[in-house]
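In: Let me see the structure of the following:
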Amino acid sequence: MSFQNTIKAFKPVYTVLYSAFHSKPLCEDERMGHQFSGTMRSFLLILTLSTCCLMAAPPDLQARIEQLEKNYVEIKEHLQAKIIDLEMKVGRLEAKIEIQDSLLAVLEKGHDPLKENVEIRRQIATHRTCHEIVAANPSSPSGMYWIDPDGHGIGDPPIHVHCDIKAAEANGGNWKFDPVKGTTSILHDSQSKMGIGNCTEPGCYSRLINYYASDRQIDALRQLSENCAQIIVLHCRNLPFNYNGTAYSWYYYKNGKRETFHRNNCHELVDKNHSEKFSIHGRGLQPVMRLHYSNPLNGSFQYQVTPFRCHGKAKTEAKTEAKTEAETEAMPRSCEDLRRMGHTLNGIYSVRGDKQIETVFCQFDKLPNEPGFQKKIGYQDIKTRPIYFYVQKDKHFSQSDVPLPFERSLVNIGGAMDLPSGVFTAPVNGTYFFSFTGLAQFPMVPVPVLRELGANLYKNGERIAISQVNKGQLYPDNLNPITVQSIVRLQAGDKVWIQISIGINGGFLYDDRHAEVNPGAHTNFNGWLLEEEI
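Out: The predicted structure follows:
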């Protein structure tokens, strides 16, 4: 074939390629699109002429033809990478335009936020979340606000967020898709619709999401909020996330945790465009930080990532255990609870521990997950009510295996000791101390035998402490002291009493306040609350 004939044969192909790239720029920016189109036209012209010449050339130039084909592939991949880069820049510009629009709205009201420095913003950003803005002023309009989640005047500078002040409870309260009143939205640079090009290796397209807030402020907002959510919106056709057992697309949270897309209908719709939403939400949710996609079947694919949204007020640990509405905010259990309630000044605080009131030092210029945020100092001996008693007998007692009753009450603060039955009923959970003393007297017997008398401390029918006197003499012995003491942990409603046990030819508890010799006050029982468990 002659060179002229080769040119004539290839001219229709060149005409089609030229028309395809000349008819419409490949970018929204007209200037950039013309530059790109001109580059492609020049490249195709050179490639066409080179191919024509080589087709007419001798066979020994086959190696040069293969080299040209390799160069073509490299140039194509380079141009595709440029297209992806331009799409990413367009996305960033669109996000910046959204912020500029919000600033213009503020300027139209007579304010000039562009002249405000950080210190002025610190003074303005007294609220930590949009939820607090709504609570302080329900009539505030929705829009951009400065807030300071990690605390006013401490930590990182305030952040500029969008607050949905008057948003309705859409979709039956399904706020994950439609923000509700008081929702805080942290914006980022990947909110506009973006494409991924035609890369085919698993996760070959990667996109880092840059939020307009520091990591510290994002963490503080998560900890203050009841719930957080984010949505990944997909516009796709013939694009699987998992293909032949291989994951082609996934994303990472800010803490580095990787997550795959568990469902996807895009690969089932070869000839139809499809939109799908992946909602991720939960208490303490981490924001999405990096996306990885692939296009193994050369389908069409674009994605969007919504702002990181948080709403409501996080419940304190005290709230989760509260039985009445009055208890919900009354008993913080940690410095983190105090921070949720609005405390910001470093200092010593009292919080509810596992069993007693604890004294802690809270350093609120740190976040709860940072070292030194809370330091335990000790605990306080707090009792909700005084509980102690001191009772006596005034007559002899010899009946065994029944609670020992008492006749005289010297002290019975809290009313927990019932004299006629001799039973103490614990009013509150805690640790109690009990002490009993008495005199055992044994009668004379004709022959030496073992005589004994025991005093036992019982809890709910179970013996927990015992003291015993043993005698083997023939003659009576009127002064045989017997004592029992114990520290007992009780739950509210537990019952404690003293019960005597008498052996064969045993004795009795001596006490007679009317006697001329050794009158009363020999049998004593007392107890008190050492430490209350709250």
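In: From now on I want contacts and neighbour counts done on CA atoms only, so please keep to that.
Out: Fine.
In: what's the neighbour count on Gly472?
Out: 14 (other C-alpha atoms under 10 Å).
In: That one contacts Arg451, doesn't it?
Out: Yes. Counting by C-alpha atoms under 8 Å, Gly472 touches Arg451, with 5.9 Å between them.
In: For Thr437, which non-adjacent residue is spatially closest?
Out: Closest residue to Thr437 apart from its sequence neighbours, by C-alpha to C-alpha, 6 or more residues apart in numbering: Thr483 at 4.4 Å.
In: Could you list every helix and strand in contact with the lengthiest helix in the chain?
Out: Using DSSP state H, we find that the single longest helix of the chain is helix 62-108. Applying 3 or more C-alpha pairs under 8 Å, 6 or more residues apart in numbering; DSSP states H and E, one finds that helix 62-108 contacts strand 143-147, strand 194-195.
In: Sequence B follows; please return its structure for comparison with A:
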Amino acid sequence: MLLCEGERMGHNFCGTIRSFLLILAMSTCCLTAAPPDLQARVEQLEKNYVTMKEHLEAKIIDLETKVGRLEAKIEVQDSLLAVLEKGHDPLIDNVAISRPHRQIAILRTCHEINIANPSYPSGMYWIDPDGQGIGDPPIHVYCDMEAPEADESNWWFDAVKGTTSILHDSESEMDIGSCTEPGCYSRQIKYNASDVQIQALIQFSENCAQNIEYRCRKSLYKYNGTVYAWWYGKDGKRKEFPSSTNCVNLDDTEKLERDFIDERDTVPYTRFRFSNPFKGSGKHKVSRLRCHGNAKTVAMPRSCDDLWRIGHTLNGIYSVRGDKQIETVFCQFDKRSNERDFQKKIGYQDIKTKSIYFYVQKDKHFTERNVPLPFERSIANIGWAMDLGSGVFTAPVNGTYFFSFAGLAQFPMLTGPDPVPVQRELGANLYKNGGRIAISQVNKGYLVYPDNLSPITLQSTISLQAGDKVWIQIYIGISGGFLYGDRQWRNPGSHTHFNGWLLEEEI
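Out: As a prediction, this is how the structure comes out:
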């Protein structure tokens, strides 16, 4: 009798089933007194009944699929009527309800349509996520131009204005039948859009999600370690339903289980596998794939894929941001990002947005230790990154910098009738944010009459972030050593000087 409970089955068809079952029951009652040949015929009749039952169940599933498609078509017609009743001309407004018949701009998502004209009503629209004139043909989708409150139909999704919904053939509730082997019921989801267009929409959107509702009565996802139901997403990998669900108990009450996915690499659902091992019942209903918003893009594109997301669709040569330089690439947008030759690197342009360099000198002796070495004279300070009075260089941009320091260490001679030898040493360091980067020093040992002047030099190439600080300071000065700084007035020049410049900016 279960086969005749559906509203769509005809009375004659149900009568036939009842008559067949009545004959089977009468035959069974007389089986004990029947001759052997009659018993064989009854057994054959039972086998025929099982075959017929399985055939009819398959027919019911097929009819439910057709009903789902008819309901989708009715919804399209209702949307068309709603648009026409509001006084919109679909072709003139470029929101064609039927396939466009002339060359007019077709936007990529319902979000873009809503931004272009917020007065458009909810309904069926043509969009072309992979770009008009290239790739696959436009697709017919439902655009929700309102932001409805959460209810049973969208509890799992943040409904916002301009939400794109892709229809498919499994939106109505479908019975999984009575097969008992794990995953014996299989349902592939066929969408009203190509895989290319679906993936383009997902890439364009801020978020995409989809849910499934499953009404179960003794139809379990998993029992005693055996998995009876699972599903597949875009990645083609088998995935099990959560173990903490309503459909894990063998009681005889019907329960509703809901699950959803919103991972960009997994949506949409592509196939479901169910089983009915304990002769209960199971019915599934899959929502449309819904996407909303625009995916975030970087301010400066780094690839052809970024350019495509921004909206570029014309094949050609573009400049993109590389790791260190502006690179030139050829983008072939009539291919997909995962296809060969979608992007070809041509070269790069070495572009520096700022000129940064300095050269400073000292005019005075300096003996103080553990403080930045100040300077009195600026020969060049392009970019104003060097503070002359404090002697501190502050990096204005991220990049690689070169620094060079040269000084003259002076040690006074010992005086007195019988001078005692002492150690003579002077050192200078290069510091970055208080951490020592490079060391240079002179050591005269224990001498009474050392060489009076000795040069100190150091160089270093450093990677700096904007705001990093660099300076020189004396870290050791024994027995009166100091940096000689008197300027030669007759022969201009300084014995102690510091310079640096930006080698390469990080963009």
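In: May I have the TM-score of the superposed chains?
Out: Laid over one another, the chains give 0.80 as their TM-score (TM-score structural alignment, normalised by the length of structure 2), with 494 aligned residues with a C-alpha RMSD of 4.2 Å.
In: still on that earlier bit, give me the aligned partner of the residue nearest to Thr437 of structure 1 over in structure 2.
Out: Using TM-score structural alignment, the equivalent of Thr483 of structure 1 in structure 2 is Thr457.
In: Which secondary structure element is home to that match?
Out: Following DSSP states H and E, one finds Thr457 of structure 2 within strand 453-464.
In: give me the number of residues near Met331 of structure 1?
Out: Count around Met331 of structure 1 with other C-alpha under 10 Å applied: 21.
In: right, and it touches Ala318 too?
Out: Yes. Met331 of structure 1 is within contact range of Ala318, at 5.8 Å (criterion: C-alpha under 8 Å).
In: Who are the contact partners of Asp477 of structure 1?
Out: Applying C-alpha atoms under 8 Å, 6 or more residues apart in numbering to Asp477 of structure 1 gives the contacts Gln441, Phe442, Pro443.
In: could you flag which of these are buried?
Out: Buried by 16 or more other C-alpha atoms under 10 Å: Gln441, Phe442, out of the contacts of Asp477 of structure 1.
In: would you list the contacts of Asp477 of structure 1 in TSV and tack on distance to Ala492 of structure 1 and secondary structure?
Out: Below are these laid out as TSV (distance: C-alpha to C-alpha, whole Å; DSSP: H, G, I helix; E, B strand; the rest coil):
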residue	distance to Ala492 of structure 1	secondary structure
Gln441	36	strand
Phe442	39	strand
Pro443	41	coil
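In: okay, the contacts of Asp477 of structure 1 in CSV with distance to Ile186 of structure 1 next?
Out: Shown next, in CSV, are these (distance: C-alpha to C-alpha, whole Å):
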residue, distance to Ile186 of structure 1
Gln441, 84
Phe442, 86
Pro443, 89
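In: Centre-most residue in structure 2?
Out: Arg264 (6.8 Å; C-alpha atoms, centre = their mean).
In: Stretch 155-175 of structure 1: which residues count as buried?
Out: 155-167, 175.
In: how about Arg309 of structure 2, what does it touch?
Out: Taking C-alpha under 8 Å, 6+ apart as the test, what Arg309 of structure 2 contacts is Gln203, Phe204, Ala295, Thr297.
In: quick one: the second one and Asn114 of structure 2, what's the gap?
Out: If you measure Phe204 of structure 2 against Asn114 of structure 2 using C-alpha to C-alpha, to the nearest Å, the figure is 15 Å.
In: now do the last one
Out: Look at Thr297 of structure 2 and Asn114 of structure 2: by C-alpha to C-alpha, they are 20 Å apart.
In: More neighbours: which of those two?
Out: For Thr297 of structure 2 versus Asn114, neighbours defined as other C-alpha under 10 Å are more numerous around Asn114 (20 against 13).
In: So what does that one match up with in structure 1?
Out: In structure 1, Asn114 of structure 2 lands on Val134 (TM-score structural alignment).
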